[in-house]
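# Build the 3D model from these lines:
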Amino acid sequence: MSKSILLVDDEKQILRSLERVFLETDYQVFTANTGSDALAILAESKIDLIISDMRMPNMDGHALLKQVKQLYPATMRIILSGYADENKIFASLLDGSSKLYLLKPWDNETLLQIVNHMFDIQTILEKTRLLPIVNKIEGLATLGKIYNRLKALIESEAGVKEIADLIESDPVIAARVLSLANSAFIGSRTGSVHQAIVYLGLEIIRDVVFTISVLETAPKESLNTTRLMLWKHAALTNKYLNMLYMKALNKKIPDSCASAGLLHDIGKVFLLSQYPQEYLNILTELTADKVSHLIEKEHSVLGISHQELGGYLLNWWELPYPIVEAALFHHTPAMAPIINKELVCAVHLADYLAWKAVHRQNPRHLDEYALQFLQIRDEAELSLLTREES
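Prediction:
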């Protein structure tokens, strides 16, 4: 059955231009000029993907996609907008109402490729062999009181003080937030959670709380060292990721991707929580050859890889699409389909460096494709780019 796409824009000329992108495809295309018209179509027809303009009268794109998320959570959601709507785009990514944003004017070929890739990735995430494993995982619906309350505060656009008070109520989460804010990359020194939120931004704060909440699902008995190692590796990966953007790509990492390093290995935490002894054995038995051995070992022992599980769960929890991709492909950056190759390659390199720092005796495989894509000559240059200044 062909996939269906709903295009929403109050300007008829733009709608016609968008329709032309899909003329020679098998997609079934619907159009709407208003948010209310779009909701009426959704009520009558199964829509797989909605692409909505941000600026529309009566109901803007953010408000529309928030309703679509609530009423039709299986429908993928893209916001189409201009640079002037940056704050609203950020808000729609933060509350999960949109998974991806595209800037006007768009390139027809790029837009079609992105849509094709989104459907391809959705097929990967919906593989039936994932479902029995995911269904056995306890605690997926709720990740802890702090995270769920934080999500509610963000969606209600609460103030920084209220969010800081919530984080300070949990000493472990407060300590993690402060440790990131005080890292060498951020370049600040603060003991104030309120100030840390200002430095880091709500996107990273949300994902720090998410990461800690997931880590808390892992059994505590005899696994404290492994849990600490996973957090240290995640935090270090995120630090190197941000440094690569600044020093190799000469730009700030997009806010919607800024915590991709924190979340890229989230699948490992859940495998550890559900199969503690089996997964500890896998981690212990890793050889120093290629990382593919880890993926193969996970499949042979557990029937799933941490990449697949991590991508599935992050997608289910409505994290931005680039972060889902980073989790799903960070060991295989040359693999298609990937929309944001730049981010996935950078996460791969940051993951390599972090693992090398945390486990010097068991280095991971460095994919030459990622180096070439980011125009980094070799490992020596990579290390130089991420060297901390004294």
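
# drop to CA atoms for contacts and neighbour counts, all remaining ones
Noted.

# Who are the contact partners of the residue minimising distance to the centre of the chain?
Against the mean C-alpha coordinate of the chain, by C-alpha atoms, centre = their mean, the closest residue is Ile323 at 1.9 Å. Ile323 makes contacts with Cys257, Ser259, Ala260, Leu263, His264, Leu314, as judged by C-alpha atoms under 8 Å, 6 or more residues apart in numbering.

# one more to line up against the first:
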Amino acid sequence: MKVILFVDDENLIIRNLKNIFDDNMYEYVFKNSGVDALEYIKAHPVDLLCTDIIMPDMDGFQLLDYVKKHYPKIMRIALTDIGHPNLVRKLSLENLAQLHVFKPWNDTDLKANIIKIMKMQTALHTEEMMKMLQALDSLPTLPDIYETLVEMVSMDAPVDDIAALIEEDQSTASVILRVANSAYYGRKTGSIHQAVMNIGLNNLKSIIIANSVFEELTDDMGMLMDMWQHSTLVNKLVTAIYSECLKKPIPGIFASAGLLHDIGKVVLYHNYEDYRNIIDLASETGISINEYEKVLFGVTHQDLGAYLLNLWGLPFAYVESSMHHDKPMDHRIINKELVAVVHLANYYANCYRREEEYSADLKVYTFLKLEKDHVEKMLCDEFKWRIHDKANNNS
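Alright, predicted model coming up:
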């Protein structure tokens, strides 16, 4: 039976958690300190850790950091007070927790979300996925510059030092400048320091990951460049839909979800010579590329991408955006708004590029309280597009 470990130094919170999780679906363990929790983890298997952040002796930051480094397969949730936004920022920048739950929480939502995370963990570690991973010649790993960047962020290093690190890597520096100077950031600069300030550290890390994966895995830049351009376009559209249609900024920690949503395609393309033919077949026949992947590999590029993003400890919303961007109304999704926006962005990016195998789920417009015509007018106004609209029969 899978094990969920809850940690909080307040007895009242622990009692509340015990009342919420009083079923036999999983094994629930409750501890009052980070030290006790760590002792338990060292002696017993744990699948998910849900911990308070502000605790005496060993606080939640220390506990999550240790677990991330030594037990990376354990899913991590942080319980934080809503009045401490800086704590959330620190947790996000250091990738210490895949999900943040704010106190006071809704008991029903908390339980539902934890169950969803556990089910996602099961979905990511299927027998088919394990066979796929064993069959791959190589998997991308996080680059040294990323690991150094995370360490510098955890030490509150000055932006000047972070910029100097990026300037040492010509490939990364050029991508950072290209992204910073793109239309959706709205500023032109040749300075890495200013680019880092404009982009933000969360986006910076995601851009480094995406660039390193494309750079590491490519022997044939043709289709890989197409995939990169598609991902960057999706990212632009995600930002535009938030700002121009939903009339609010995208949450900072999710601002590069579009950039990484298709990372599984890059890995499959690198490992299988025939993958180009699969992409072409999907375009020619109108049959979903996922159907071809499922038959040939047992898993889809969404599954593989979600596995990698989870392995790298990125926010759970990124994992969901990869896994579910083709089925955004799935009942298992926690970050429904973000996944729905990524779905639309992916659809319109495919429209722009005349890709025929992808269509929009019309329920997304209703869920987001958007009119389809309004979204497409925004695209015409902001990007000067003429929308190549396909027949949408999804309801």
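
# Could you get me the TM-score between them?
TM-score for the superposed chains, counting by TM-score structural alignment, normalised by the length of the first structure: 0.92, backed by 383 aligned residues with a C-alpha RMSD of 2.0 Å.

# Of the contacts of Ile323 of the first structure - the most surrounded one?
Among those, His264 has the most neighbours (other C-alpha atoms under 10 Å), with 30 neighbours.

# how many other residues sit next to the spatially closest residue to that residue that is not a sequence neighbour?
Nearest non-adjacent residue to His264 of the first structure, counting by C-alpha to C-alpha, 6 or more residues apart in numbering: Ala327, 4.2 Å away. Close neighbours of Ala327 of the first structure, defined as other C-alpha under 10 Å, add up to 30.

# Could you do Leu166 of the first structure as well?
Quick note: Leu166 of the first structure (other C-alpha under 10 Å) scores 17 neighbours.

# can you tell me how far it sits from Lys66 of the first structure?
Noted for Leu166 of the first structure: a distance of 24 Å to Lys66 of the first structure, by C-alpha to C-alpha, to the nearest Å.

# Where does the aligned partner of the residue nearest to the centre of the first structure in the second structure fall, secondary structure wise?
With the correspondence set by TM-score structural alignment, Ile323 of the first structure lines up against Tyr318 in the second structure. Under the criterion of DSSP states H and E, Tyr318 of the second structure resides in helix 316-324.

# average gap between that helix and the first structure?
Following the fit onto the first structure, the mean deviation recorded for helix 316-324 of the second structure is 0.4 Å by mean C-alpha distance after the TM-score superposition for the first structure.

# so how far is that helix from its chain's centroid?
5 Å (C-alpha atoms, centre = their mean, to the nearest Å).

# what's the next secondary structure element after it?
Later in the chain than helix 316-324 of the second structure, the nearest helix or strand by DSSP H and E is helix 336-352.

# which secondary structure elements does that following helix contact?
Applying 3 or more C-alpha pairs under 8 Å, 6 or more residues apart in numbering; DSSP states H and E, one finds that helix 336-352 of the second structure makes contact with helix 221-240, helix 257-260, helix 316-324.

# In TSV: these, plus distance to Ile208 of the second structure.
TSV is the format used below for these (distance: least, C-alpha to C-alpha, whole Å):
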stretch	distance to Ile208 of the second structure
helix 221-240	13
helix 257-260	11
helix 316-324	15
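
# Do I have it right that Arg77 of the first structure meets Leu64?
No - under the criterion of C-alpha atoms under 8 Å, Arg77 of the first structure makes no contact with Leu64, lying 10.2 Å away.

# Glu376 of the second structure maps to what in the first structure?
Aligned partner of Glu376 of the second structure by TM-score structural alignment: Ser383.

# Buried residues, the helix or strand encompassing that match. List them.
For Ser383 of the first structure, the host element (DSSP H and E) is helix 379-385. Residues of helix 379-385 of the first structure classed as buried: Leu382, Leu385 (neighbour count, 16 or more other C-alpha atoms under 10 Å).

# Ala248 of the first structure and Asp207 of the first structure: what is the separation?
For Ala248 of the first structure, the distance to Asp207 of the first structure - C-alpha to C-alpha - is 24 Å.

# That should have said Thr31 of the first structure, apologies.
35 Å.

# Between those two, which is the more surrounded one?
Shown here are Thr31 of the first structure and Asp207; by other C-alpha under 10 Å, Thr31 has more neighbours (21 against 18).

# Give the full set of residues in contact with the more buried one.
Thr31 of the first structure touches Leu6, Leu7, Val8, Leu15, Ala38, counting by C-alpha under 8 Å, 6+ apart.

# Now the two most distant members of those residues.
For the contacts of Thr31 of the first structure, the farthest-apart pair by C-alpha to C-alpha is Leu15 and Ala38; their separation is 12.9 Å.

# Mutual contacts of those two, please.
Contacts common to Leu15 of the first structure and Ala38, judged by C-alpha under 8 Å, 6+ apart, are Val8, Thr31.

# Just want to know which of those two has more residues nearby.
A direct count of neighbours by other C-alpha under 10 Å for Leu15 of the first structure and Ala38 places Ala38 higher, at 21 against 17.

# so what corresponds to the more buried one in the second structure?
With the correspondence set by TM-score structural alignment, Ala38 of the first structure lines up against Ala37 in the second structure.

# quick revisit: roughly how far apart are the match of Ile323 of the first structure and Ile263 of the second structure?
11 Å.

# And stretch 326-338 of the second structure, end to end?
13 Å.

# swap in stretch 36-51 of the second structure?
With C-alpha to C-alpha as the measure, what separates the two termini of stretch 36-51 of the second structure is 12 Å.

# Off-centre distance for it?
25 Å.

# re the thing from before, quick check, the match of Ala38 of the first structure in a helix?
Yes - under DSSP: H, G, I helix; E, B strand; the rest coil, Ala37 of the second structure falls within a helix.

# what's the spacing between the residue nearest to it when sequence neighbours are not counted and Thr189 of the second structure?
Residue nearest to Ala37 of the second structure in three dimensions, not counting chain neighbours: Lys31, with 5.8 Å by C-alpha to C-alpha, 6+ apart. Lys31 of the second structure sits at a distance of 50 Å from Thr189 of the second structure (criterion: C-alpha to C-alpha).
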